[in-house]
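Build me a model from this:
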Amino acid sequence: MAVTSARNGSSYGCSHYHYKYFNFPVDTIDSRFGGIPSAIPSFEWIPVSWDSAQYMVTPAITLALLGAIEFLLCARIADGLIHDRHDSNQELMTQGVANCTVPFFGGMPATGTIARTVTNIESGATTPVSGIVHAATLLIIVLFGAPLAKNIPLASLAAILMYVAWNMGEWKKFVDLKQFRLPYRITILSVFILTVALDLTIAVEVGLLLAFITLIYRISSLSRCELALPSDFPGLHNQQGRIDAYRIHGAIFFGAVKLLEKIEANLPTQTLLLDLKNVIYVDTSGMDTIMELAHLCKILNIRLIICGLAHQPLEMAERSDFISTLPQDAFHPDLASGIAAATF
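Now for the predicted structure:
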């Protein structure tokens, strides 16, 4: 179909074209963005003052965090494609040095992009040399091909991007979603829809929020508290109501402190034993709840024995001075020795 210039009617005389019969505008790189610079930007010092810098702290931190997340996400996807493992510290240091340098040459903060990385790998790239070749190719285009590249229609670039996006999408993963739980499916579909409809940055933010909520829910649902049975520990025979022992599994954090609150409502009359051997994590909220339980036992003259306190829970107990609030004989390495001390 014939096309004519929108300015002087001559064929292919400028960078903004219209279809002759339908009068459709055809934007090019030149008409939309003013062309491509054909020279390397020169160094220019950026004047910085406190009046301007104080308004940039929050946006800078936000960009740094989102940039790091996107960069590591890109590296993780590349790992899966080439079956390798990246060095996160090296990747982040490289991005940080680059983003601290380019503003002095008129550049903007950037991260590793998934589209170009996947395209590079699909073309056979397996080492960092491919990134150097990619940058050198762009440099050659800028220095020597800018007068020609500026006339490239944006529609053709859009078609290339759609082709790349279609090939980089692992569409069979949507079929595999049926084997996962509903929260995971909601997270994956939300990130996908928001990436396409809005922006990757918003999708990452929402995805992280949903992932945090899902993680908290899963950990709290896996944490449980069980009353030790006389069949497992003969020392508890005929001691129910006087000496009670509870075995806690999972994590004691703000999402699972109700486990200990239930114990407070059913305290024994003489001795309470807590087996923390299978507790993998205790946060400040969980430790505060344990200390409140210990304080309540002290008021009611109930002996409290802690069993199996080790690793991170032990470190948290030491940092919160919880250990100093109880006598030395209140701590035992396992539940069996704690029951023996309680019934002695």
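
going forward, measure contacts and count neighbours with C-alpha atoms only.
Fine.

ranges for the strands of the stretch 201-344 of the chain?
For the stretch 201-344 of the chain, the strands defined by DSSP state E, counting those that start in this stretch cover 224-227, 243-252, 271-282, 303-307, 331-332.

closest to Ala125 out of the ones you listed?
Proximity to Ala125, assessed across these by CA to CA, is greatest for strand 271-282 (41.7 Å).

relative orientation of the closest one and strand 243-252 in degrees?
In terms of direction (axes from the mean of the first three to the mean of the last three CA atoms, to 10 degrees), strand 271-282 departs from strand 243-252 by 10 degrees.

how about the helices in the stretch 1-150 of the chain?
29-33, 50-53, 57-82, 88-101, 114-122, 129-140, 146-149 (DSSP state H, counting those that start in this stretch).

And this one, please, so the two structures can be compared:
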Amino acid sequence: TAANVKNGGRTPIAGIIHALVGFCILLFLGKWAELIPIPCLAAILVVVAYNMSEWRSFKALFNTPKSDIIVLLVTFLLTVIVDLTVGIEVGIVLAILLFMRRMVQVSAVTVLNDDILSEKQDEEKELENLSLPKGVEVYEVNGPFFFGAAEKFKEAMLQMGSRPKVRIIRLRHVPAVDSTGIRLFWQVIQDSSKHGTRLILSGMNMSVESMLRKAGVLDKLGEENICPDIKAALTQAAALLK
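As a prediction, the model looks like this:
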């Protein structure tokens, strides 16, 4: 197959012809094919393996982050020493763990105050002339709202300590949410209801909104507490404080 691809075979027809030729050789020329010396076949396989190895690309991969290099070397060594299946399985597991670690690293939760709002006004026009009413807390989540971001959100709320009258969660930079994030939303809603805090969500994209709506979070929260942007959320918060 590798030799076929190297010689220009790109379509399914090339694979079919390759299979038919091999079948015909075994069926009609088998007694002559068995006379081919094994060293000759070995030499052909060595050349094909060398062409498949793409060692230049392999060398270039050593300029990637160390975690990727570890996955590469572990998969390579297990494939050579143990078995191809074992190498692939372990490599996939390591890649999944690495992906989860990176998702935790890129996610962040920021508690906005008047000073931070002033700093961000140059970057975001929608923050111009905005200030936080007393009794309102704004949490901005950046990155996928998976288990890592959920833990950071819990830590941010614990650090604040106080019980605000209105809590706004800004989700404009959240591309996706998983079951852990959905469970956290339910916990926040229950905690807010218990302590008399109103909860407002702002800036959700369609994907996140669809997930939360299917989970029943938005129905529990109420449509009036779902705002398209931070300005509308602060306006709603001011109305709730009256």
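
who's in contact with the aligned partner of Ser131 of structure 2 in structure 1?
Using TM-score structural alignment, the equivalent of Ser131 of structure 2 in structure 1 is Leu236. By CA atoms under 8 Å, 6 or more residues apart in numbering, the residues touching Leu236 of structure 1 are 229-230, 243-244, 339.

For Leu236 of structure 1, give its distance to Val282 of structure 1.
27 Å (CA to CA, to the nearest Å).

How about Thr289 of structure 1?
10 Å.

how about the counterpart of Ile219 of structure 1 in structure 2, what does it touch?
Using TM-score structural alignment, the equivalent of Ile219 of structure 1 in structure 2 is Met103. Met103 of structure 2 makes contact with 143-144, 146, 148, according to CA under 8 Å, 6+ apart.

end to end, how far does stretch 219-236 of structure 1 reach?
End-to-end distance of stretch 219-236 of structure 1 (CA to CA): 30 Å.

buried residues in it?
Of the residues in stretch 219-236 of structure 1, 219-220, 223-225, 228, 235-236 count as buried by neighbour count, 16 or more other CA atoms under 10 Å.

now do stretch 143-158 of structure 1
146, 149-154.

Out of those, which is nearest to Ala75 of structure 1?
Nearest to Ala75 of structure 1 among these, with distances taken as CA to CA, is Leu154, at 28.5 Å.

Leu161 of structure 1 versus that closest one, what's the distance?
10 Å.

Then Ile219 of structure 1?
For Ile219 of structure 1 relative to Leu161 of structure 1 (CA to CA), the value is 40 Å.

Take the contacts of Met103 of structure 2 and write them to CSV, including neighbour count and distance to Ile169 of structure 2.
Shown next, in CSV, are the contacts of Met103 of structure 2 (neighbours: other CA atoms under 10 Å; distance: CA to CA, whole Å):
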residue, neighbour count, distance to Ile169 of structure 2
Gly143, 21, 13
Pro144, 23, 14
Phe146, 21, 15
Gly148, 21, 16
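
Out of the strands of the stretch 201-344 of structure 1, the one nearest Ser123 of structure 1 is which?
Closest among the strands of the stretch 201-344 of structure 1, using CA to CA: strand 271-282, at 44.9 Å.

Where in structure 2 does that closest one align, residue-wise?
Against structure 2, strand 271-282 of structure 1 falls on residues 166-177 (TM-score structural alignment).

with structure 1 superposed, average distance for the lengthiest helix in structure 2?
Counting residues, the longest helix in structure 2 under DSSP state H turns out to be helix 84-106. Comparison of helix 84-106 of structure 2 with structure 1 after fitting gives an average deviation of 1.2 Å (mean CA distance after the TM-score superposition for structure 1).
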